[in-house]
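> just coords:
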């Protein structure tokens, strides 16, 4: 259980103080954080809260969204990512999760969008390294390619990451987004030291109308979560395993109830 980390997105409406207190009471070591609620709470204040509870931040979500054709918009996105890097450093995490961004409005140029992601990484990677932060590319399921993430496979994420030193750019292995890929185990082996995080939830059917909220609790779906975890271990990853679930029913449930269920399901299906 020293690897378990509850990403606060799993209990979206539960106050940060409660998530931190529950994690400390359960004698956990890690917690995953999201930028928007942390900015609202106060970055320095949040960093102190986590530190006082004896926890470490496994990752900060999220930066990225590099795909913009307007120069002013693109510049603004780069500056926002610099702020995200600074926030990561202030929170004491070495992992900033990046979601690349989808196609720019009206565009069908997928290769061009992926080039924008590469250019964004090139501009930010040295800045991140100076602050002890690694940019972690998260490939998303192909259904999000057009509007959210033009990086749709672990192989594609590694093709980008490998253009940079390993201490600057890595990848996220998110079970929900990658379980379907027949090549995923070979790509996990290839990833090796570039794995920054293994994130878990489950794929349930039918998906809701809002597919972004389709993640299920571990054990409720089709994913071989332990097998994927073991593959990451075999590739050399020994870091935190984050439970990150976007699910309206779970968000609407009492935070402690979801916390307890996630912990139990992690032990049963992942550890």
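Yep, it's here. Keep in mind it's a predicted model, so treat the numbers as computed, not measured. Residues are numbered from 1 along each chain as shown.
> CA only for contacts and neighbour counts going forward, please
Will do.
> so what does the strand or helix carrying residue 242 touch, helix or strand wise?
Secondary-structure assignment from DSSP states H and E places residue 242 in strand 241-243. When contacts are defined as 3 or more CA pairs under 8 Å, 6 or more residues apart in numbering; DSSP states H and E, strand 241-243 packs onto strand 4-7, strand 195-200.
> so residue 86 touches residue 129, yeah?
No. Taking contact to mean CA atoms under 8 Å, the distance of 11.1 Å between residue 86 and residue 129 leaves them out of contact.
> Can you tell me the number of residues neighbouring residue 70?
Using other CA atoms under 10 Å, the number of residues around residue 70 comes to 9.
> what distance separates the start and the end of stretch 99-110?
Terminal residues of stretch 99-110 lie 15 Å apart, using CA to CA, to the nearest Å.
> possible to save the helices and strands packed on strand 241-243 as a markdown table with mean neighbour count and distance to residue 139?
Putting the helices and strands packed on strand 241-243 into a markdown table (neighbours: other CA atoms under 10 Å; distance: least, CA to CA, whole Å) gives the following:
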| stretch | mean neighbour count | distance to residue 139 |
| --- | --- | --- |
| strand 4-7 | 26 | 18 |
| strand 195-200 | 25 | 12 |
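> Residue 97: neighbouring residues, count only.
Neighbours of residue 97 (other CA under 10 Å): 26.
> contacts for the helix or strand it falls within?
The secondary structure element spanning residue 97 is strand 95-99 (assigned by DSSP H and E). With contacts defined as CA atoms under 8 Å, 6 or more residues apart in numbering, strand 95-99 is touched by 58-65, 84-85, 88, 133-140, 148-149, 172, 196.
> Distance from the chain centre to it, please.
For strand 95-99, the distance between its averaged C-alpha position and the chain's averaged C-alpha position is 6 Å (CA atoms, centre = their mean, to the nearest Å).
> Just after that strand, pick out the following helix or strand.
Per DSSP H and E, the helix or strand that comes after strand 95-99 is helix 110-130.
> list the helices and strands that following helix packs on?
Packed against helix 110-130, as judged by 3+ CA pairs under 8 Å, 6+ apart, are the following elements: helix 71-91, strand 134-137.
> Redo those as CSV? Include distance to residue 207 and mean neighbour count.
Converted to CSV, the helices and strands packed on helix 110-130 look like this (distance: least, CA to CA, whole Å; neighbours: other CA atoms under 10 Å):
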stretch, distance to residue 207, mean neighbour count
helix 71-91, 31, 18
strand 134-137, 25, 29
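> try this one next to it:
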């Protein structure tokens, strides 16, 4: 199977898509497929150190398109607040070290929640107060991000993850949270898996473009039936229900000219050889996304 002939300079492999590959294996797979970049996860950067991780990417002729992930801003205790500020400061340092400005933030769920689990005793169910704490932490962290010349990139997650992963569910909510801050310091990412369903999506993407806040475009498909873990129900572009032509054209019309990351959580895809997965990512990008950008 040969690599697609389309321009892949904006195509990026988020390394979560090849979860079981080493950093070097993931980077080599992306380069072999003809992509321009990779999105990194913090555990990989920490494993190698930022300087070495950056060198691995650059030696392959690629660049780092984003760093995943910061956030988790919903703690209600003084200790939790201090920990969140300290951990996100480390994320900013790592992003600067690997050469990306974009730090993707998942804001966190209700305090006391655990992923895919029932509420523990004492879980705070006040979602309004929890969202208010997200705004407070952004006010704490935005100046620190600016000091490191990086950007907080808010990622709204599908509402089914509101309890345990992100109390911010729509692009409009993310933009409202970003509004008090300079667009170079707080932006948003459009992740098709999480926002494709939103009836206000076209208007929200247009607003994000007007405000200069689109810091990333992530693509993968919405597959049914769900996997045992809903988070792992993402699929290759073109295998599910998302209209990539329309969403990509909205992103284009909003003025976005940056990288397009494919980020997939899927046990079956993780089990495939990384080179095969990267080649499929490139082919699907060339077929379903690139013509509409």
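That came through, no problem. The structure displayed is predicted, hence computed values, not measured ones.
> So after superposing, what's the score?
The TM-score (TM-score structural alignment, normalised by the length of the first structure) is 0.97; 271 aligned residues with a CA RMSD of 1.0 Å.
> Rebuild the helices and strands packed on helix 110-130 of the first structure as CSV, extending it with distance to residue 46 of the first structure.
Listed next are those as CSV, based on distance: least, CA to CA, whole Å:
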stretch, distance to residue 46 of the first structure
helix 71-91, 7
strand 134-137, 20
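> Of those, which is nearest residue 203 of the first structure?
strand 134-137 (20.9 Å; CA to CA).
> Specify, as a residue range, where that closest one falls in the second structure.
Aligned by TM-score structural alignment, strand 134-137 of the first structure falls on residues 151-154 of the second structure.
> Provide the aligned range in the second structure for the helix or strand following the strand holding residue 242 of the first structure.
For strand 241-243 of the first structure, the following helix or strand on the C-terminal side (DSSP H and E) is helix 248-252. Helix 248-252 of the first structure corresponds to residues 267-271 of the second structure when matched by TM-score structural alignment.
> ok, and for that stretch, which residues are buried?
By 16 or more other CA atoms under 10 Å, the buried positions in stretch 267-271 of the second structure come out as 267, 269-270.
> Spatially central, which residue of the second structure would that be?
Most central in the second structure under CA atoms, centre = their mean is residue 104, positioned 5.2 Å from the mean C-alpha point.
> quick one: what's aligned to it in the first structure?
Using TM-score structural alignment, the partner of residue 104 of the second structure in the first structure is residue 97.
> Same check on residue 225 of the second structure?
Matched by TM-score structural alignment, residue 225 of the second structure corresponds to residue 206 in the first structure.
> What of residue 63 of the second structure?
Across the two structures, residue 63 of the second structure finds its equivalent in residue 56 of the first structure, going by TM-score structural alignment.
> okay, now the nearest residue to that match once chain neighbours are set aside: neighbour count?
Sequence neighbours aside, residue 30 is the residue nearest to residue 56 of the first structure in space, at 4.8 Å (criterion: CA to CA, 6 or more residues apart in numbering). For residue 30 of the first structure, the neighbour count with other CA under 10 Å is 27.
> so what's the counterpart of residue 30 of the first structure in the second structure up against?
Residue 30 of the first structure maps onto residue 37 of the second structure when the alignment is built from TM-score structural alignment. For residue 37 of the second structure, the contacting residues are 9-13, 30, 62-65, 259, by CA under 8 Å, 6+ apart.
> out of these, what pair is the most spread apart?
30 and 259 (13.7 Å).
> which neighbours do those two share?
Common neighbours of residue 30 of the second structure and residue 259 (criterion: CA under 8 Å, 6+ apart): 12, 37.
> pretty sure the match of residue 63 of the second structure is in contact with residue 33, am I right?
No. No contact is recorded between residue 56 of the first structure and residue 33 when judged using CA under 8 Å, the distance being 10.3 Å.
> Could you check what's spatially nearest to the residue nearest to the centre of the second structure, not counting adjacent residues?
Of all residues beyond its chain neighbours, the one nearest residue 104 of the second structure is residue 153 (4.6 Å), with distances taken as CA to CA, 6+ apart.
> Over to residue 21 of the second structure?
Leaving aside its sequence neighbours, residue 21 of the second structure sits nearest to residue 274 (CA to CA, 6+ apart; 6.6 Å).
> With adjacent residues omitted, what lies nearest to residue 53 of the first structure?
Taking CA to CA, 6+ apart, and ignoring the residues beside it in sequence, residue 53 of the first structure has residue 24 as its nearest neighbour in space, at 5.8 Å.
> I'd like to know which elements the helix or strand where that neighbour lies is packed against.
For residue 24 of the first structure, the element it lies in under DSSP H and E is helix 16-25. In this structure, helix 16-25 of the first structure packs against strand 30-34, helix 43-52, helix 255-269, with contacts taken as 3+ CA pairs under 8 Å, 6+ apart.
> So for residue 179 of the first structure, which of those sits nearest?
Closest approach to residue 179 of the first structure among these (CA to CA): helix 255-269, 14.7 Å.
> Between strand 195-200 and that closest one, find me the angle.
110 degrees (axes from the mean of the first three to the mean of the last three CA atoms, to 10 degrees).
> Now do residue 89 of the second structure against residue 188 of the second structure, distance only.
Relative to residue 188 of the second structure, residue 89 of the second structure is positioned 19 Å away (CA to CA).
> ditto for residue 19 of the second structure
24 Å.
> cool, residue 57 of the second structure as well?
If you go by CA to CA, the gap between residue 57 of the second structure and residue 188 of the second structure works out to 24 Å.
> who's more crowded, these two?
Neighbour count, other CA under 10 Å: between residue 57 of the second structure and residue 188, residue 188 has more, with 29 against 24.
> The more buried one maps to what in the first structure?
In the first structure, the residue equivalent to residue 188 of the second structure is residue 171, according to TM-score structural alignment.
> Then residue 166 of the second structure?
So residue 166 of the second structure corresponds to residue 149, using TM-score structural alignment.
> burial count for that match?
Burial measure for residue 149 of the first structure: 27 neighbouring residues, criterion other CA under 10 Å.
> shouldn't it be in contact with residue 139?
Yes. Assessed by CA under 8 Å, residue 149 of the first structure is found in contact with residue 139 at 7.1 Å.
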